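*Asks:* Here's my sequence, what's the structure:
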Amino acid sequence: MKFVSYQHPELGERAGYLQHDHVLDLALAQGHAQEQGRCLSQRPLPVTMAGILELEGEGLQAARAIAEYTANTQVASLPFALPLERAQLLAPVPRPRSFRDFYAFEEHVKTARGRRGLEMVPEWYDFPVFYFSNHNAFVGTDALVERPAYTKWLDFELEIACVIGKTGRDIKASDAAQHIAGFAILNDWSARDVQREEVKVGLGPAKGKDFATSMGPYLLTLDELEDVRDGDRWNLEMTAKVNGQELSRGNFRTIYFSFADLIARASEGVTLYPGDVIGSGTVGTGCILELGTDVHRWLEPGDLVEMEIERLGVLRNTVKEEGGSGCAILS
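*Replies:* Next up, the predicted model:
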């Protein structure tokens, strides 16, 4: 199932799902199903994705039942269906409870450090590491992303995010999949000149990552990926383009620490909650810092960054100058 959050022209932020190139509003679809005598549940479904996730398995199960109700209908005739090209998609979870971003692809770490003349840190192989980033700075596909005035070295990062769908603490790696609501594409925008100075202090990154994180276009549930599953990894091609030029290509299955490992580490002595977001870190070749500015300059206003991951769709954003005007580019 493909879950989305979108901006309803009259009702504000809403949870929905994709079906046949339309966005269907979950709460409105439930009401319609009840009117038709096709929905046994009388408990109103929350109108936002955060609310649905907070119900844990019950919310996602109810959403699936609603999707089954509309599966064999003429979607365009439904009053709560909006053509995808007219929908303003937000990040699947617009305001996550928290955001932990890991550093889990060995190729990225080796290459990025090598470009700075540094060897691998031996401790990197001992356990997955992460930092907390700004969970209030998430945007969705087609949103404009401002280049902060304090940076000239703006970069993208091609990643995968998982959204937690079930509360857990001290989660075993073998049980981690039960806590994943789904996967989405993630772009961890980075101010590299600021980040370079911050990490010298021994903390951070902070302002180097503080301003924006893109996620979307939808949240895909794990049952949609069973045929490409390889143990606790998934065989999914990942690419990134700038202004139509492919710069990055990798595969999700090359991740050194699996998401099971990341969830186990994140939940050690700490409770994870529905709506928490966990990022994979950058896939090999997945950013300009790793590729080098001889391959591509730092990002500038007007640049279109498109990230595509098999099954997960395309996440696109255009860079603009901070405080500048402009309209989002809709596909």
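*Asks:* contacts, neighbours, all on C-alpha from now
*Replies:* Fine.
*Asks:* Skip ahead from the helix or strand that contains Ala15 and say which helix or strand is next.
*Replies:* Assigned by DSSP states H and E, Ala15 falls within strand 12-19. In the C-terminal direction, the helix or strand that comes right after strand 12-19 (DSSP H and E) is strand 22-25.
*Asks:* Next, the structure of the following sequence, for comparison with the previous one:
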Amino acid sequence: MKLATLKDGTRDGQLIVVSRDLQTAALADAIVGTLQRALDDWTFYAPQLRDLYDALNQARARNTFAFDAKACMAPLPRAFQWADASSYVNHVELVRRARGAEMPPEFRTDPLMYQGGSDDFIGAKDDIVCASEEYGIDFEAEVAVITGDVPMGARPDQALKSIRLVTLVNDVSLRELIPAELAKGFGFFHSKPATSFAPIAATPDELGGDWREGRVHRPMIVHWNGKKVGQPDAGVDMVFHFGQLIAHAAKTRNLRAGTIVGSGTVSNKDAKRGYCCIAEKRCLEMIEHGAPQTAYMKYGDTVKIDMFDEAGKSIFGSIEQAVAPLEAGAHRASSSQL
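*Replies:* Prediction:
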């Protein structure tokens, strides 16, 4: 089934069920008000939401309306935890090669992961608001999963069973701020602004045979300023599958329902498949030419991230964003209007 969250003036929005073709939707308020509440008691709410989804696809649901991704928040507008990994080791290797460093062998056996801000996710059509172009604004196209409760010490096979939903992510990075932050030894903070998500979060069965071995085996399609720059397959070269990533996150802590785990930037060894972040393009240029030639995003630039099924239909709806300055009025006030 496919779920989304409608903007309704509150922090957590209104849960809606969306048809498989993303054309129609129905409010889920008679069942459960928000996605987080549904995740908290998934075994109770999921069958009811599934019934509504089936009725919607069979044109039997009442009070339906046209689905509009622009009216949606992130599926989970805020989450208890957002842990992003770097499971496409090719991406990490390129970054290190570009600066003349060897990749430690343990990077292939022990996942890299950081804990990002999860109190202010943004919707698929919301602007990427940044205070300065000098920060090195970059997109990062990723796959993410949303889990139920995961006990501390869960094995990868157990962790896979905790996955409730799958979606796409634009994990925006401010590249010029990263070196100084990492040099402090405490990791990312200012260099990782609000993360944006596709409008749809889908149960894994919606992917059919393209969901296997804890990976999504579909191309990630990325356009920058209207030009296609990447189409790497998300199932290829993903060294750690989502069960392993979730188990890694749960090594020393319980993960509660609504935890989001990201794959990291999708990257293939085959450079002809393009790129899912500008930094990777710049690394390839440094390796080949000795210096980067491609600039980071500027105000007014756009990025579009999508994934299609074999029939050419968007699975999660597209992320389509423009970069905007803080002073342009695009800054979103909190729901309390501070």
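*Asks:* Give the buried residues for the strand holding Ala15 of structure 1.
*Replies:* Within strand 12-19 of structure 1, the residues that count as buried by 16 or more other Cα atoms under 10 Å are 13-19.
*Asks:* ok, now stretch 48-67 of structure 1?
*Replies:* Along stretch 48-67 of structure 1, the positions that meet the burial threshold by neighbour count (16+ other Cα under 10 Å) are 48-57, 59-60, 62-63, 65-67.
*Asks:* do the same with stretch 171-182 of structure 2
*Replies:* Along stretch 171-182 of structure 2, these residues count as buried under the neighbour rule (16+ other Cα under 10 Å): 171-178.
*Asks:* Over to stretch 155-169 of structure 2?
*Replies:* Neighbour-count burial for stretch 155-169 of structure 2 flags 155-156, 158-160, 162-169 (criterion: 16+ other Cα under 10 Å).
*Asks:* These into JSON lines, with extra columns for secondary structure and distance to Cys276 of structure 2?
*Replies:* What follows is the buried residues of stretch 155-169 of structure 2, written out as JSON lines (DSSP: H, G, I helix; E, B strand; the rest coil; distance: Cα to Cα, whole Å):
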{"residue": "Arg155", "secondary structure": "coil", "distance to Cys276 of structure 2": "30"}
{"residue": "Pro156", "secondary structure": "helix", "distance to Cys276 of structure 2": "27"}
{"residue": "Gln158", "secondary structure": "helix", "distance to Cys276 of structure 2": "30"}
{"residue": "Ala159", "secondary structure": "helix", "distance to Cys276 of structure 2": "27"}
{"residue": "Leu160", "secondary structure": "helix", "distance to Cys276 of structure 2": "25"}
{"residue": "Ser162", "secondary structure": "coil", "distance to Cys276 of structure 2": "27"}
{"residue": "Ile163", "secondary structure": "strand", "distance to Cys276 of structure 2": "24"}
{"residue": "Arg164", "secondary structure": "strand", "distance to Cys276 of structure 2": "25"}
{"residue": "Leu165", "secondary structure": "strand", "distance to Cys276 of structure 2": "22"}
{"residue": "Val166", "secondary structure": "strand", "distance to Cys276 of structure 2": "18"}
{"residue": "Thr167", "secondary structure": "strand", "distance to Cys276 of structure 2": "16"}
{"residue": "Leu168", "secondary structure": "strand", "distance to Cys276 of structure 2": "12"}
{"residue": "Val169", "secondary structure": "strand", "distance to Cys276 of structure 2": "11"}
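*Asks:* Looking at the residues you listed, which one is closest to Phe186 of structure 2?
*Replies:* Distances from the buried residues of stretch 155-169 of structure 2 to Phe186 of structure 2 were compared by Cα to Cα; the smallest belongs to Val169, at 23.7 Å.
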